[in-house]
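A.B. asks: Need coordinates for the following:
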Amino acid sequence: MTGNDREKLLRRIRKLMALGSRNNNAHEAARALRLAQVLMQRHNLSEDDVTLSAVCETECRQVYTDAASIPSWLNALATVVCMATGCRCWFGWYCTVTPEGRQRDRRSVHFYGLNERPDVALYAFTVLARQLKDATKEHMHTAYRLKRLKLQTKRNRADQFREGWVMGVWKVLDAFAPSDKEAGVLRNWLSRRCGKNELAEISVREAGHCRGDAKARLSGWLAGQRAELNQGLHGAQSAALAPIAGGNDE
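C.D. replies: Coordinates of the predicted model:
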């Protein structure tokens, strides 16, 4: 059986199991479950095989930083996206080749979850990360263009703005937490996915404190509430992503 055929079979079994558990007609529900069991026995598939096959993974390479220590704002943004879509994530690396022929390690973030949720998470993270980048650039240009500041102070204020921006985004998003059963499925999937290569704890770098950091964070918080996510990715967002709307400016 090819990989494509196996995926089609697993998808059919999942549909039958869903029909068996949700159908109000007892006869049709029992028939669907019996057919699912026959297919599983015929192809030597366990219930775990069927359940874990519903977990998907996506990778985002538009992270805008290649730092070994993950900036707090980036970790927070990935967390917010996961909490809004019912996904989980981890940070990884991928390798690119520069025009000069040198290899360069770049940052990526992987989202995993049930069915279409990782696609939704990828969409949300990509859109929000781009908006955050643009908002930070605009803030730094308008707020500090005519001021003489140390480079480190500018960097600290930019990070404070970013952290505030993510907090503002979270204020207008609703949490979408997976059930305990789904959370268990995700843990089992990740264990199989990684095998003996367990994920290490990431090092997170908090934004540095400086003069004017509170004002920068407040500006980010207000700007983050004006972030926009358009619904409609493959028709899946209405089910897996809570609506986001502009917040109040006060």
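A.B. asks: Going by C-alpha atoms from here, please, whenever you check contacts or count neighbours.
C.D. replies: Noted.
A.B. asks: Which residue ranges of this protein form strands?
C.D. replies: Using DSSP state E, the strands of the chain run over residues 55-60, 70-71, 88-97, 103-114, 204-205.
A.B. asks: Contacts for stretch 21-28, please.
C.D. replies: Contact with stretch 21-28 is made by 20, 29, as judged by CA atoms under 8 Å, 6 or more residues apart in numbering.
A.B. asks: Kindly check the end-to-end length of that stretch for me.
C.D. replies: 10 Å (CA to CA, to the nearest Å).
A.B. asks: Could you give the separation of it from the chain centroid?
C.D. replies: Centre-to-centre, stretch 21-28 and its host chain are 34 Å apart (CA atoms, centre = their mean, to the nearest Å).
A.B. asks: What of stretch 111-123?
C.D. replies: On the basis of CA atoms, centre = their mean, stretch 111-123 sits 7 Å off its chain's mean C-alpha point.
A.B. asks: One more, so I can put them side by side:
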Amino acid sequence: MTADELKKIAAKIGKCLALAASDNPAEAEAAKRQADALMKKYNLTSGDVAAAEVHEEQIGLDTPYKPPVYLGQLAVLIAKAFGCGSHGEIGLTNTRFHFYGLGIKPSLAAYTFDVLRRRLAKDRKTYSATLTRCKRTTKVRRADLFCQAWVARIARQVSAFAGNEQEQLAIETYKKQQHGDSLRPDDRDQARAKHYNDWRSSQAGYQAAEDVSLHKPVQSKRGALLAAQ
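C.D. replies: The predicted structure is shown next:
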């Protein structure tokens, strides 16, 4: 069964399940029987039906390299804020972050991530330019500490929107269907402070993100989407 065929069947089953909640007992029972019959015929579960409604958005980083740990953390916290799932993918020419969920959420999450990661890259470049009297390894470590603190500051704005159980089931089923057990957590170590000035780098990153709003890109994207409808 192709993905398009699955979506069509899932949509039909979804309509039946919606009718199964009708106040009319006869109508509700008939709709439930039809939904059960279709799921049995196509060997589908309620999770499969829900997963058919999940879609994803991708953001490319224009680099084939494994992204820094702090960018993965930024993607995870934004996905969490929008009730989405996420993962990174390293390509031969372009590394990508995927955001998947229901409705407008993946689009908002991907857009917000792209806006914030560009702002973070700009702030990192500005801060790195101030590190003039240190070795390259020290400069990279302190810039990484700056970025980690920047992301930590953004995380304070996130109120997790886990969604309901059906949404989470849909996302988890979609993830399993698309990737199985192939996805692995990023267990790389973060940059760690070694000297006093390293702690100052973290402080600088935290302060640099104080005026960064998680919600501003969301409002911009939502307005653009509504205007296009």
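A.B. asks: Just put the strands of structure 1 in a markdown table and tack on mean neighbour count and distance to Arg148 of structure 1.
C.D. replies: As requested, the strands of structure 1 are arranged in a markdown table below (neighbours: other CA atoms under 10 Å; distance: least, CA to CA, whole Å):
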| stretch | mean neighbour count | distance to Arg148 of structure 1 |
| --- | --- | --- |
| strand 55-60 | 18 | 36 |
| strand 70-71 | 18 | 25 |
| strand 88-97 | 15 | 36 |
| strand 103-114 | 19 | 32 |
| strand 204-205 | 16 | 25 |
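A.B. asks: Save those strands as CSV, and put in distance to Trp189 of structure 1 too.
C.D. replies: Output for these, formatted as CSV (distance: least, CA to CA, whole Å):
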stretch, distance to Trp189 of structure 1
strand 55-60, 7
strand 70-71, 24
strand 88-97, 11
strand 103-114, 9
strand 204-205, 25
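A.B. asks: right, and these - which one's nearest Phe125 of structure 1?
C.D. replies: strand 55-60 (8.1 Å; CA to CA).
A.B. asks: tell me what that closest one is packed against?
C.D. replies: Using 3 or more CA pairs under 8 Å, 6 or more residues apart in numbering; DSSP states H and E as the contact test, the elements touching strand 55-60 of structure 1 are strand 103-114, helix 117-144.
A.B. asks: Please name whichever of the ones you listed is nearest to Asp174 of structure 1.
C.D. replies: helix 117-144 (13.4 Å).
A.B. asks: and that closest one, what does it pack onto?
C.D. replies: Using 3+ CA pairs under 8 Å, 6+ apart, helix 117-144 of structure 1 sits against strand 55-60, helix 72-85, strand 103-114, helix 151-171, helix 213-224, helix 237-240.
A.B. asks: Please tabulate those in CSV and include distance to Asp48 of structure 1 as additional columns.
C.D. replies: Shown next, in CSV, are these (distance: least, CA to CA, whole Å):
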stretch, distance to Asp48 of structure 1
strand 55-60, 11
helix 72-85, 23
strand 103-114, 14
helix 151-171, 34
helix 213-224, 41
helix 237-240, 23
